[in-house]
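K.L.:
Dropping the sequence and predicted coords here.
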Amino acid sequence: MAVAAERAYYRFVVLFFNCLLTFGSYFCFDIPSVLQEQFQGNLTCPNGTQHNDTGHNGTLDCVEGLGMTPAEYNLLYAIYAWTNALVVVVAGFLIDKLGNRFGVFVFSLLTVLGSSIFALGSHFKGTPYLLPMMLTGRLLFGSGNGSLTIVQNRITAFWFKGKELALAFGLTLSFSRLGSVLNFFFTQQFESHFGIQWTLWGGTLLCVLGFISAITVSMLDKVGMKQLGLDGVIQQESKKVRVQDVRRLPLRYWLLVLTIMFFYNGVFPFVADASKFIQDKYSGYSQQAAAYIAGAVYDSSLVLSAAVGILIDYVGLRGVFAVGCAVLTLPVFALLAFTFVPPLVSTIWLGITYSFAAASMWPSIPLVVPQATLGTAMGLATSVQMIGIGLSNLIVGHILGTKSSELKIPLWRWQQMMIFMLANTIACIVTSVSLNVVDRKQGGTLNRTTKRSPVEHEERQPADVAPLLSSEPGNDGSVN
């Protein structure tokens, strides 16, 4: 009789709590995007606070807020990205050495601490302590959230490798994006009733939900691995992981990492400033309406990710989808830069390409590296991604200006920002095409591997990644 951990329902229970790990943290991550005007608003208004709920472009009104400049605001995103870039490599290696349970506990706790300090910093507006405290909060939050995503992906890859891998990755993305979507829908309304401080504390409370989920998924993972008799095996494989193995990661992995970085360089910095951009360029949008439209990027991802994951599990073609996503993203930034086509068209369009990109790129990493070193590989991939995003946030902040943005930012500055997004997308096309060329020369694993051909994949994989575990080339440490 099969043990519970061998049944399909068990891995989907693990997946459910694994999905909840990042629900609250993704909600918190983009709160500044929704409340950009409050973050950059005046410390006081002559006639009291005036929120942008008139249905007109409200950037000309006085909005009471924290008094940040555009550069300081974008620094909140840049510090998050840089922290990820520095921490996730070490975090990924530690997860490989010490296990998933160590990772989910420590990193989910960091998201709670970081969001708490970020919320506390908002109480010091008008003082020199505001920016340092909020940056410290984002630093700790970034240390936890980026690393927590690595653990989440590692757990998903362990329980679903050779099964519904892209579907599982798609569902984790959907749950994460559900947090982002709810943020774009409700945060502005909540802030208008309760103020920015209580809004930020509400986000912290959702991070506590993630910490509770971390404890639950840790227990399920421990029980399941013991029932499968793999707990000791994984620990033995973890002992073989060395820092020097990074030098032996295959070329396909690095091309995949660069493809991910350039694609996300166009998505995340755009979403961070999208609400302000919509109000500045297009007439007739309130702050709340602009937030809804900016959030459509994540709405599309929320709706499509699971279905796209199922599709990719059955047809493969991950490399082809990566190229297609990059090519089809080019018109998005062109429309935003040079036309007045309704912005909702562009944000939905970007959300669709983002859904296919996330479901094809990230689940490709477990296909080219072994399970025992997956944390390190995911950490490196996240690090490179966040270095790119951090630099992009800085460049965008410089393009948009360093003075207070209570008045509209000139259209030519927004056009320069979109041209920068276009440049990143073109670079993504180049790296994704190169990825397909190399993959084809090395057996076509990314495009040929499907749910219906797990045996074929397992036969090819050891040769591809053997140098990473040179002491026992044939063992990838996976459950299959």
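P.N.:
Sure, I can see it.
K.L.:
contacts, neighbours, all on C-alpha from now
P.N.:
Will do.
K.L.:
where's the residue lying closest to Val88 once chain neighbours are set aside, which helix or strand?
P.N.:
The shortest distance from Val88 to any non-neighbouring residue, by C-alpha to C-alpha, 6 or more residues apart in numbering, is to Gly379 (4.7 Å). Taking DSSP states H and E as the criterion, Gly379 maps to helix 374-400.
K.L.:
downstream neighbour of the longest helix seen in the chain in the secondary structure list?
P.N.:
If you go by DSSP state H, the chain has its longest helix at helix 165-228. Next along the chain after helix 165-228, taking DSSP H and E as the criterion, comes helix 231-240.
K.L.:
Quick one: list the elements packing against that following helix.
P.N.:
Contact here means 3 or more C-alpha pairs under 8 Å, 6 or more residues apart in numbering; DSSP states H and E; on that basis helix 231-240 packs against helix 70-98.
K.L.:
between the helix it packs on and helix 374-400, how big is the angle?
P.N.:
Between helix 70-98 and helix 374-400, the angle comes out at 180 degrees (axes from the mean of the first three to the mean of the last three C-alpha atoms, to 10 degrees).
K.L.:
Pull out the buried positions in helix 70-98.
P.N.:
Buried residues in helix 70-98, counting neighbours by 16 or more other C-alpha atoms under 10 Å, are found at 70-97.
K.L.:
Structure two is appended below for comparative analysis:
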Amino acid sequence: MVYFVSAVASPILGYVVDRTGWNVFWVFIATLGTIGAHSLLAFTYLDPYYAIVLLGLAYSMCASALWPMISLVVPEYQLGSAYGVAQALQNLGLAVSTQLAGVVVDAGGYLLLEMFFLGWLFVALIVTLVMWIHDTRNTGILNMTVAQRDLYEIQKSPSMQQVLITEDVLDAASNELNEPQSEQDIRTDISPSWEKLIYLPTSTEL
């Protein structure tokens, strides 16, 4: 049931993350949602389907916000290795936690199992907060909006600055060419914008 909900919700929530940014914030919200779902299963008699739907939504949000963060902090030429290591660690965690869950159920039943899950979820919540604080004290790129992240990438890349400057100059020159000019102006004058195009600054000069 969790994966059925996730199959529907993942593209939608992924689009939300793409449009807003704030990846760490969404991971934090997803962790809170997962805590809420397991709390419903452990401490209430509410229909379990409500908790399962909430769990599926939280799972989708966490996956949509968490995995893209790797590409924000790892160089492009190392992304394959980074995702491979992350997937290996996730699979290791799933394998170990499944075995531990069986031991916990045999020892104390399903209420103790939910407490086991909740304990690890609170650990995840603390880790998310630590990551959020650490990111805020440094570049802040993991929790930027999309617009802030684009601006950060432009400021970090001199070559991108040169491209933007060139585009601005071309736009200005094009506008000046569209303005009415006398025959004398056309023969003798060079517009200021075209003079700028004669020499473009290099990335080191920027």
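P.N.:
Nice, I can see it. These numbers were taken from a predicted model, which means no experiment stands behind them.
K.L.:
Tell me how the two chains score on TM-score.
P.N.:
The TM-score (TM-score structural alignment, normalised by the length of structure 2) is 0.70; 158 aligned residues with a C-alpha RMSD of 2.2 Å.
K.L.:
okay, now the residue nearest to Val88 of structure 1: neighbour count?
P.N.:
Using other C-alpha atoms under 10 Å, the number of residues around Gly379 of structure 1 comes to 29.
K.L.:
Glu183 of structure 2: neighbouring residues, count only.
P.N.:
9.
K.L.:
got it, and the one 4 residues further on?
P.N.:
Residue neighbour count, defined by other C-alpha under 10 Å, stands at 8 for Arg187 of structure 2.
K.L.:
repeat for Gln78 of structure 2
P.N.:
By other C-alpha under 10 Å, the burial measure for Gln78 of structure 2, its neighbour count, is 10.
K.L.:
Alignment lookup: it to structure 1.
P.N.:
Counting by TM-score structural alignment, Gln78 of structure 2 corresponds to Thr373 in structure 1.
K.L.:
I'd assumed Asp96 was in contact with its match.
P.N.:
Yes. Applying C-alpha atoms under 8 Å as the test, Thr373 of structure 1 and Asp96 come out as touching, 6.1 Å apart.
K.L.:
quick revisit: next helix or strand past the helix holding Gly379 of structure 1?
P.N.:
From helix 374-400 of structure 1 onward toward the C-terminus, using DSSP H and E, the following helix or strand is helix 411-441.
K.L.:
relative to helix 374-400, how tilted is that following helix?
P.N.:
Here helix 411-441 of structure 1 runs at an angle of 150 degrees relative to helix 374-400 (the same axes, to 10 degrees).
K.L.:
The residue lying farthest from the centre of structure 2 sits in which helix or strand?
P.N.:
Residue farthest from the centre of structure 2, counting by C-alpha atoms, centre = their mean, is Gln184 at 56.2 Å. In the assignment (DSSP H and E), Gln184 of structure 2 maps to helix 183-188.
K.L.:
and Val345 of structure 1, how far is that from Leu258 of structure 1?
P.N.:
27 Å (C-alpha to C-alpha, to the nearest Å).
K.L.:
So the two - more neighbours on which side?
P.N.:
For Val345 of structure 1 and Leu258, the more surrounded residue by other C-alpha under 10 Å is Leu258, and the numbers stand at 21 against 14.
K.L.:
ok, that one - contacts?
P.N.:
Each residue near Leu258 of structure 1 by C-alpha atoms under 8 Å, 6 or more residues apart in numbering is listed here: Val384, Gln385, Cys428, Thr431.
K.L.:
Let me know the closest of the residues you listed to Cys28 of structure 1.
P.N.:
Gln385 (19.6 Å; C-alpha to C-alpha).
K.L.:
Tell me which residue of structure 2 lines up with that closest one.
P.N.:
Under TM-score structural alignment, Gln385 of structure 1 pairs with Gln90 in structure 2.
K.L.:
For Gly140 of structure 2, see how far away that match is.
P.N.:
Distance from Gln90 of structure 2 to Gly140 of structure 2, by C-alpha to C-alpha: 25 Å.
K.L.:
The two - which one has more neighbours?
P.N.:
Gly140 (18 against 11).
K.L.:
ok, now which ones touch the residue positioned nearest the centre of structure 2?
P.N.:
Residue closest to the mean C-alpha point of structure 2, counted by C-alpha atoms, centre = their mean, is Asn23 at 4.2 Å. By C-alpha under 8 Å, 6+ apart, the residues touching Asn23 of structure 2 are Val17, Ala65, Leu66, Met69, Leu142, Asn143, Met144.
K.L.:
Need the counterpart of the third one in structure 1.
P.N.:
Counting by TM-score structural alignment, Leu66 of structure 2 corresponds to Met361 in structure 1.
K.L.:
Can you get me a residue count around its match?
P.N.:
When neighbours are counted by other C-alpha under 10 Å, Met361 of structure 1 registers 20.
K.L.:
before we move on, what about Phe263 of structure 1?
P.N.:
For Phe263 of structure 1, the neighbour count with other C-alpha under 10 Å is 29.
K.L.:
so the helix or strand encompassing it matches what in structure 2?
P.N.:
Using DSSP H and E, Phe263 of structure 1 falls within helix 251-281. Alignment note (TM-score structural alignment): helix 251-281 of structure 1 is unmatched in structure 2.
K.L.:
quick one: buried residues of that helix?
P.N.:
Quick answer for helix 251-281 of structure 1 (16+ other C-alpha under 10 Å): 252-281.
K.L.:
Please apply the same query to stretch 108-127 of structure 2.
P.N.:
Per 16+ other C-alpha under 10 Å, stretch 108-127 of structure 2 contains these buried residues: Tyr110, Leu112, Leu113, Glu114, Phe116, Phe117, Leu118, Leu121, Ala124, Leu125.
K.L.:
how about the third one, what's its partner in structure 1?
P.N.:
In the superposition onto structure 1, Leu113 of structure 2 corresponds to Met417 when matched by TM-score structural alignment.
K.L.:
hang on, the earlier thing: where does the match of Leu66 of structure 2 fall, secondary structure wise?
P.N.:
If you go by DSSP H and E, Met361 of structure 1 is part of helix 343-361.
K.L.:
Give me the residues contacting that helix.
P.N.:
Contact with helix 343-361 of structure 1 is made by 166-167, 169-170, 256, 260, 267, 278, 293-301, 304-305, 308-309, 312, 318-319, 321-322, 325-326, 328-329, 332-333, 335-336, as judged by C-alpha under 8 Å, 6+ apart.
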